[in-house]
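S.K.: Please find the sequence and the predicted model below.
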Amino acid sequence: MAAGVDLDILACRLSLCARRFLRFPTPASNRFRGALGFQLPEELFRPSATQGPSGLRDRPRPFTLRCHHLDGAAFEPGARFFLDLHLFTRDPAPFQNAFERLEWLEVIEWNTASHRLSLIPEDDKQHLSFSGFPSGSDKRQVLFITPTELKPHAGPEPPPFAILLARACERISALRSFYGAGPLDFDFRELVREAAAVRCTGGALSWHQAERRSGRSGQVHPLGGFTGFAEYEGALRPFLPWLEAATWTGIGRQTVWGKGVMELSCPAGPALSTEPHPLGPSGSGPDPR
């Protein structure tokens, strides 16, 4: 595998104020999905390519909403709340403009923090670009915070580690190819083959059923998935940077709308980062009010 491959992320936290009474559905992302569809440029909301393989024509959107803390919440006029947005482009202006045009809320403050995550550790230094785990630790717990779908895994048992890693690598690689520094220099098949040696030693998942109806087409789209946790044990070190990046990008289907939010921890141990990022990947940081 190549060394020194990274992913750039612009983490944004919007401090918002309700202009009128607001009650968010579950998931709350449904409220923002339709609104942003009318406000964002088409190349950001529905990116596509006119040439190339069919599997690459429907590109991932270059952003991810983190608003699961708003699921089912209600706000009186004048009440403040926050929304987290992870961008994989360097220009937040189109998103700022889109949110400022939403007539049912007011943007009070927009904070950003840039992160560069090393996806592959440098072999000669033998360290990662983030801290928190003992160097000899070979166990990790993956927490699935919001409904998650990982094809071809269908549950109800926790997903095999190789499937978890493959879906993380595919999404991260696509985001970097289309919006970042270019295609990643690594052997995907070899990485997944090595990941198959990592064992799933336990976990508990629950399935959540949800759906949304498109205001444009009238079609009903499933939004369900599993939440819970899975524990893995084995030679995890080469894969940790990918999983750390996945806590920012999301994993699986419909991640742009907040599905597939995951966190990492050591079983009965510390959280991943001893010093939290200024704008944490799960969107569970303090309300900036």
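M.R.: Alright, I've got the coordinates.
S.K.: Going by C-alpha atoms from here, please, whenever you check contacts or count neighbours.
M.R.: Fine.
S.K.: wait, what's in contact with the nearest residue to T26 once chain neighbours are set aside?
M.R.: In this structure, T26 finds its nearest non-sequential neighbour in D71, 4.6 Å apart by C-alpha to C-alpha, 6 or more residues apart in numbering. Remark: with contacts taken as C-alpha atoms under 8 Å, 6 or more residues apart in numbering, D71 is in contact with 24-28.
S.K.: Same check on S118?
M.R.: Neighbour list for S118: 4-7, 128-129, 241 [criterion: C-alpha under 8 Å, 6+ apart].
S.K.: again, only this time at 6 Å
M.R.: By C-alpha atoms under 6 Å, 6 or more residues apart in numbering, the contact set of S118 is 5-6, 129.
S.K.: Buried ones among those?
M.R.: The neighbour count (16 or more other C-alpha atoms under 10 Å) marks 5-6 as buried among the contacts of S118.
S.K.: Just list the residues touching the most centrally placed residue in the chain, thanks.
M.R.: Residue closest to the mean C-alpha point of the chain, counted by C-alpha atoms, centre = their mean, is G250 at 2.1 Å. Contacts for G250 (C-alpha under 6 Å, 6+ apart) come out as 260-261.
S.K.: dropping in the other structure now:
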Amino acid sequence: MLEELRVAQYRFVVEAGEQGIELPIFKTAALRGGFGQVFKSLVCTYPSLECKHCSLSETCPYPYVFETRPNQDAEIQQSFDNIPRPYILRASLDRQTRFQPGETFVFDLVLIGQAITYAPYFIYAFDRLLETGIGYGRRPGKLLRVEGIDLDTHLSFCIFDGHTKRLIGKEFVYSGQSIMEKAKKLRPQKVTLYFQTPFRTKWQGRYTDRTDFHIIIRSLLRRLSSIFYFHHQIKLNIDFSHIIRKAEAIQIVSDKTRWMDFSRFSARQDTKMNLGGFVGWATYEGDLEPFVPLLLAGELLHASKQAVFGLGQIRCVWG
């Protein structure tokens, strides 16, 4: 059911400049701030026009990546904020926030479906953003290199040299077929889900700290079905009611989660965004085989709202 999925992952290696760099605990908030404007400056032909009034909006990368909207004839009409963006920023989970001059740090970029073709725009936009400055005080850094990650072997290869500013290789595109092959080898009766970044999802109309297995699966199904529909032009062929009923039968063995608040300022909305969610881990038991492909996909694509900031990152440990 997930065979048509296409994902590519890149690792950015950054060196702090002469002033050093200071980032918030959730480093992705600093990486996302200002990135959209830089990206737009690279690709926009008519910067004085709003995207909705531009005759090139159907082919321009910017509105597709940052203002993803359904086509007028789309069967699924969702609001702007409910459509997942076709990329994810993923920073290290350590708590280091200050980087001295010459010190390096890394972050990952995951591109989904059609967005993979726009990888060079992402790379050059981050290169320019780092030159302009990020984090507190907008201090500059240098993009040393970008590596393409082979998600089958977990090997990495340099595809962009920050010194020459040249693309020197090609990304590795990971397909859903690999997920399905891996899933066939697993017949688990127990799984521990590690919620590595705030898991933000709604249950009965409100954001919740409940970790019932069916709530996790509902969130994952919403995200995956939208990713396939809007970024692969495929309607995911899953019996949602059936799989949710089966998910309701899965029992929680242990729940060691807690709520963590996270906020950032959105320049587009000119407001502070509260992005809290639960973190920690929970263990589940039952007939988990039907959910293995979904959870494996969730490890790659995250499984909750605001995944573009790195939220909803999960890791599965099978029993």
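M.R.: Received it, and whenever you're ready, just let me know what you need. What you see is a predicted model; the values in this text were computed from it and never measured.
S.K.: Can you give me the TM-score here?
M.R.: Comparing the two superposed chains by TM-score structural alignment, normalised by the length of the first structure, the resulting TM-score equals 0.80, with 256 aligned residues with a C-alpha RMSD of 2.4 Å.
S.K.: returning to that earlier point: what's the counterpart of the residue nearest to the centre of the first structure in the second structure?
M.R.: Aligning on TM-score structural alignment places G250 of the first structure opposite H302 in the second structure.
S.K.: follow-up on the earlier one: which of the contacts of S118 of the first structure fall in strands?
M.R.: D6 (DSSP state E).
S.K.: Now tabulate the contacts of S118 of the first structure in CSV and tack on distance to T255 of the first structure.
M.R.: Formatted as CSV, the entries for the contacts of S118 of the first structure read as follows, by distance: C-alpha to C-alpha, whole Å:
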residue, distance to T255 of the first structure
V5, 23
D6, 20
S129, 24
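S.K.: if we can go back for a sec, hmm, which of the contacts of D71 of the first structure are the buried ones?
M.R.: With burial judged by 16+ other C-alpha under 10 Å, the buried subset of those is 24, 26-28.
S.K.: Pipe those into a markdown table and attach distance to Q219 of the first structure and secondary structure per row.
M.R.: Written out in a markdown table, the entries for these read as follows (distance: C-alpha to C-alpha, whole Å; DSSP: H, G, I helix; E, B strand; the rest coil):
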| residue | distance to Q219 of the first structure | secondary structure |
| --- | --- | --- |
| F24 | 21 | coil |
| T26 | 18 | coil |
| P27 | 17 | coil |
| A28 | 19 | coil |
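S.K.: Just flag the most distant two among these.
M.R.: F24 and P27 (7.7 Å; C-alpha to C-alpha).
S.K.: circling back: go through the contacts of D71 of the first structure and say which is closest to G78 of the first structure.
M.R.: F24 (15.5 Å).
S.K.: Make TSV out of the contacts of D71 of the first structure and add distance to W207 of the first structure.
M.R.: What follows is those, written out as TSV (distance: C-alpha to C-alpha, whole Å):
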residue	distance to W207 of the first structure
F24	21
P25	18
T26	15
P27	14
A28	18
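S.K.: Determine which two of these are furthest apart.
M.R.: F24 and P27 (7.7 Å).
S.K.: Need the overlap of contacts for these two.
M.R.: With contacts taken as C-alpha under 6 Å, 6+ apart, F24 of the first structure and P27 have no neighbour in common.
S.K.: In the stretch 151-300 of the second structure, what residue spans correspond to strands?
M.R.: Applying DSSP state E, counting those that start in this stretch to the stretch 151-300 of the second structure gives strands spanning 156-161, 166-167, 173-175, 190-199, 202-203, 206-207, 251-260, 263-266, 271-274, 277-285.
S.K.: One more: the stretch 1-150 of the second structure?
M.R.: 6-16, 21-22, 87-91, 98-99, 104-112, 141-149.
S.K.: And the ones you listed: which comes nearest N274 of the second structure?
M.R.: Comparing the strands of the stretch 1-150 of the second structure by their distance to N274 of the second structure (C-alpha to C-alpha), the top pick is strand 87-91, with 17.8 Å.
S.K.: Give the aligned range of the closest one in the first structure.
M.R.: The alignment of strand 87-91 of the second structure onto the first structure (TM-score structural alignment) covers residues 63-67.
S.K.: So what's the gap between that stretch and the chain middle?
M.R.: Taking C-alpha atoms, centre = their mean, to the nearest Å, one finds stretch 63-67 of the first structure lying 7 Å from the centre of the chain it belongs to.
S.K.: V317 of the second structure corresponds to which position in the first structure?
M.R.: Mapped onto the first structure by TM-score structural alignment, V317 of the second structure lines up with S265.
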